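> Structure here, sequence nowhere to be found:
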């Protein structure tokens, strides 16, 4: 006795146009079909066991069929159950498909299109530390402490921040170089900056140098000598081809912009803070030219920041001077688009500050006027130019 009766084989044969089958043939076909079914089910059970499941699914059966080069069964899934209805004539059954109103189908909303495939980039690791980004695998926190209503601050387990472990030699090198740079004369400072410009093993020390520059600029904001040393140190780091400085550009730019458009960078107004601003403008241009292929948005963002300062009449003229220098260092095209359309309005502002020739604003306005003339855009009235700037 087989699982499939000869009568079932005859019915299946009639559906494909075969009507004359003998009893002997139907019996042999039924036995062969039973063997094939057992073989497929046993193979499907292996896929089920391999997936560590106790329930056989249609996906397991399809995998078994594909493994034996049989055609998969389409139209059946593991989540939907099909209902069969008998035909009034004979032992024939059919799948009861759901009737769908064509008008309702036309009125229904179309499904959302799938997102286009694209390739993106992100930081997998920075200096050996994996950043917490959605694209990176999330770290498994196994030591979670459940907090209750009565949990006190003492019961909460805290962990210190992860710190880079520097070798003792590099710690001594960093301390010697930074302390020496603060107290060195021009010749010694040039030698130390040359070390920063050419040294090979500075990658681990790079975040420490940037943090050092940030702290020194914030602490000695009105010390021209210290600010100049920090800008020269950043310039040396940018010239070093042996370090990977791109991840730290967002920390460098505020330091440089402070020395470029800061309101007051010296103790006395007659000190030469103009040269510091000019050097800082050169650093801005160097960063834009050096990393324009890696970060295509860095120059537009800097241009927008400098233009905002240039057009703000509430900003001091010293900040305007730095913004003009920064924009002019980015090229003639930037000057043509960002500065030229606003020269008439800015000329009126300079006219207001140049009325009193004894005031410091008169001298500062003259420096702004000269910064515009250096780029050979002589559009302001020459009579406003002071005799000595």
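That came through, no problem. Just so you know, these numbers come straight off a predicted model, no measurement behind them.

> Going by C-alpha atoms from here, please, whenever you check contacts or count neighbours.
OK.

> List the buried residues of the longest helix seen in the chain.
If you go by DSSP state H, the chain has its longest helix at helix 23-50. Neighbour counts using 16 or more other C-alpha atoms under 10 Å place 26-27, 29-31, 33, 40-41, 43-45, 47-48 of helix 23-50 among the buried residues.

> this is the comparison structure:
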């Protein structure tokens, strides 16, 4: 029978080090964990008793004598005995020059100067001296501003702190290993390992074939239901950890969410609260992906990732929006708040504010349905589009040389039907009503421009307000052309 897993915070390595410094036999396997749990329990007991003395003294600060009293009350011999009562610092007065007849003083607690040469020659306290492994040792902290590479000084990697893994661990936790059969544990490990290859892959490589097979299993296999709760948790944790990882890794995780939602044999509804935050993080997080951005053509752009996540968000809203009345309003409220929030400085030091949040909000709102587009984006007589066009002019520089992705996400009308000729539209009118950036984007989409003008004229004439029953028919004409 394996030893019980201790869930405390006191490290078992400290128990092992203390045992190695004492003349005793080596600890058996699992003994250090049990002793660490017992030490943590006794520390909690002493602190709980010390808190009683602090409360009885009508104080909010725990003092060393409170711990000493608690150890005496519990019949525990203290290791270090501080002087009692503790000496109080004597305040000294510094006269301040003043023109008035009354002298003014500034009181402060002086800092005692310690001579290290004499201090290090003093014997150690009795409790410390009797314990093994505690002693004074001198070493160089820095030589001419540079830390020498000696064991006592931390390495550059240790000073930088633990590196955050790109994805969550593919190994199951002890609780899951205790409940799942060996076959499902192996299935979970193989599945999660194949979904996110360790390095970029091309279509003909072995890791890519494994990833495609894992996506197919996630999309059609009934056995995923046995590990569904662990797969959902792994996906949500992985997306939260790799928002600044290579965009290919984020794209692989979005593909996994899409495949999971496409599996009709799974009951994913109870896990929506775990899948929606990662999708919204991809849609609204700035910056998304590594910095500096990767120039590789095999890596998807942040715009493509937001587009794919918005598509999945629209499927979720369409599938579960009728069952949960508050789902769609909460999504619309979150996205609208992000869309109409003021620009903020670039966290990467760019000259222009980042536009990714507004691109993602527009794409996500467009996939939530025509009525959402009409209320959250169109506004009253197209005023919302005018504001977005002005915002796009502020966020982007040299819009004529590169595609304005925010205006690209703003193309709301479906592509021209094939049986209708292209109408004649005055783009100057589009520029006056909605803004020059949108007019430039609609230069080759004259049918879309004519529909925007038609909708605005009808609303200004009161057509939309009078024909409330025809709102759905007209609203069906509004859609997003994400491939524009």
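Looks like it came in fine. Predicted, not measured: the structure shown is a model, and the values here were computed from it.

> Overlay the chains and give the TM-score.
The TM-score (TM-score structural alignment, normalised by the length of structure 1) is 0.54; 233 aligned residues with a C-alpha RMSD of 3.2 Å.

> residues in structure 2 matched by the longest helix of structure 1, start to end?
The alignment of helix 23-50 of structure 1 onto structure 2 (TM-score structural alignment) covers no residues at all.

> Determine the set of other helices and strands touching the next helix or strand after that helix.
Towards the C-terminus, the helix or strand next in line after helix 23-50 of structure 1, according to DSSP states H and E, is helix 58-67. Packing partners of helix 58-67 of structure 1 (3 or more C-alpha pairs under 8 Å, 6 or more residues apart in numbering; DSSP states H and E): helix 23-50.

> what's the helix it packs on packed up against?
helix 6-15, helix 58-67.

> Can you say which of these is nearest to residue 240 of structure 1?
helix 58-67 (57.7 Å; C-alpha to C-alpha).

> next helix or strand past the closest one?
Heading C-terminal from helix 58-67 of structure 1 (DSSP H and E), you reach strand 84-86.

> Figure out how far that following strand is from the centre of its chain.
Chain-centre distance of strand 84-86 of structure 1: 58 Å, with C-alpha atoms, centre = their mean, to the nearest Å.

> If you drop the residues flanking it in sequence, what lies closest to residue 233 of structure 1?
The shortest distance from residue 233 of structure 1 to any non-neighbouring residue, by C-alpha to C-alpha, 6 or more residues apart in numbering, is to residue 193 (6.2 Å).

> Residue 326 of structure 2 maps to what in structure 1?
Checking TM-score structural alignment: residue 326 of structure 2 goes with residue 297.

> Compute the number of surrounding residues for its match.
Using other C-alpha atoms under 10 Å, residue 297 of structure 1 has 12 other residues around it.

> and residue 444 of structure 2, how far is that from residue 303 of structure 2?
22 Å (C-alpha to C-alpha, to the nearest Å).

> for residue 278 of structure 2, same thing?
For residue 278 of structure 2, the distance to residue 303 of structure 2 - C-alpha to C-alpha - is 16 Å.

> out of the buried residues of helix 23-50 of structure 1, who's nearest residue 203 of structure 1?
Closest to residue 203 of structure 1, out of all of those and judged by C-alpha to C-alpha, is residue 47, at 50.9 Å.

> tell me the contacts of that closest one?
60, 63, 64 (C-alpha atoms under 8 Å, 6 or more residues apart in numbering).

> list the contacts for the second one?
Just to be clear, that refers to residue 63 of structure 1. 44, 47.

> ok so, going back, looking at the helices and strands packed on helix 23-50 of structure 1, which one is packed in the most?
helix 58-67 (a mean of 18; mean count of other C-alpha atoms under 10 Å).

> and it with helix 23-50, angle?
Relative orientation of helix 58-67 of structure 1 versus helix 23-50 (axes from the mean of the first three to the mean of the last three C-alpha atoms, to 10 degrees): 110 degrees.

> which of residue 444 and residue 303 of structure 2 has more neighbours?
Counted by other C-alpha under 10 Å, residue 444 of structure 2 and residue 303 do not tie: residue 303 has more neighbours, with 19 against 11.

> Tell me the secondary structure at residue 94 of structure 2.
Classification of residue 94 of structure 2 by DSSP: H, G, I helix; E, B strand; the rest coil places it in strand.

> Can you give me the neighbour number for the counterpart of residue 315 of structure 2 in structure 1?
Under the alignment (TM-score structural alignment), residue 315 of structure 2 pairs with residue 286 in structure 1. Neighbourhood size, residue 286 of structure 1 [other C-alpha under 10 Å]: 17.

> do the same with residue 319 of structure 2
Residue 319 of structure 2 - counted by other C-alpha under 10 Å - has 12 other residues nearby.

> separation between it and residue 335 of structure 2?
From residue 319 of structure 2 to residue 335 of structure 2 the distance is 19 Å (C-alpha to C-alpha).

> which residues of the stretch 101-250 of structure 2 fall in helices?
116-119, 126-129, 156-160, 174-179, 182-195, 206-220, 228-241, 247-262 (DSSP state H, counting those that start in this stretch).

> Looking at the ones you listed, spot the one closest to residue 36 of structure 2.
That would be helix 174-179 among the helices of the stretch 101-250 of structure 2, by C-alpha to C-alpha, at 19.0 Å.

> out of the helices and strands packed on helix 23-50 of structure 1, nearest to residue 366 of structure 1?
So among those, helix 58-67 is nearest, using C-alpha to C-alpha, at 80.8 Å.

> Of the helices and strands packed on helix 23-50 of structure 1, which is nearest residue 311 of structure 1?
Going by C-alpha to C-alpha, the one of these nearest residue 311 of structure 1 is helix 58-67, 66.5 Å.

> now residue 180 of structure 1: how far from residue 174 of structure 1?
Taking C-alpha to C-alpha, one finds residue 180 of structure 1 at 10 Å from residue 174 of structure 1.

> Could you do residue 28 of structure 1 as well?
Taking C-alpha to C-alpha, one finds residue 28 of structure 1 at 89 Å from residue 174 of structure 1.
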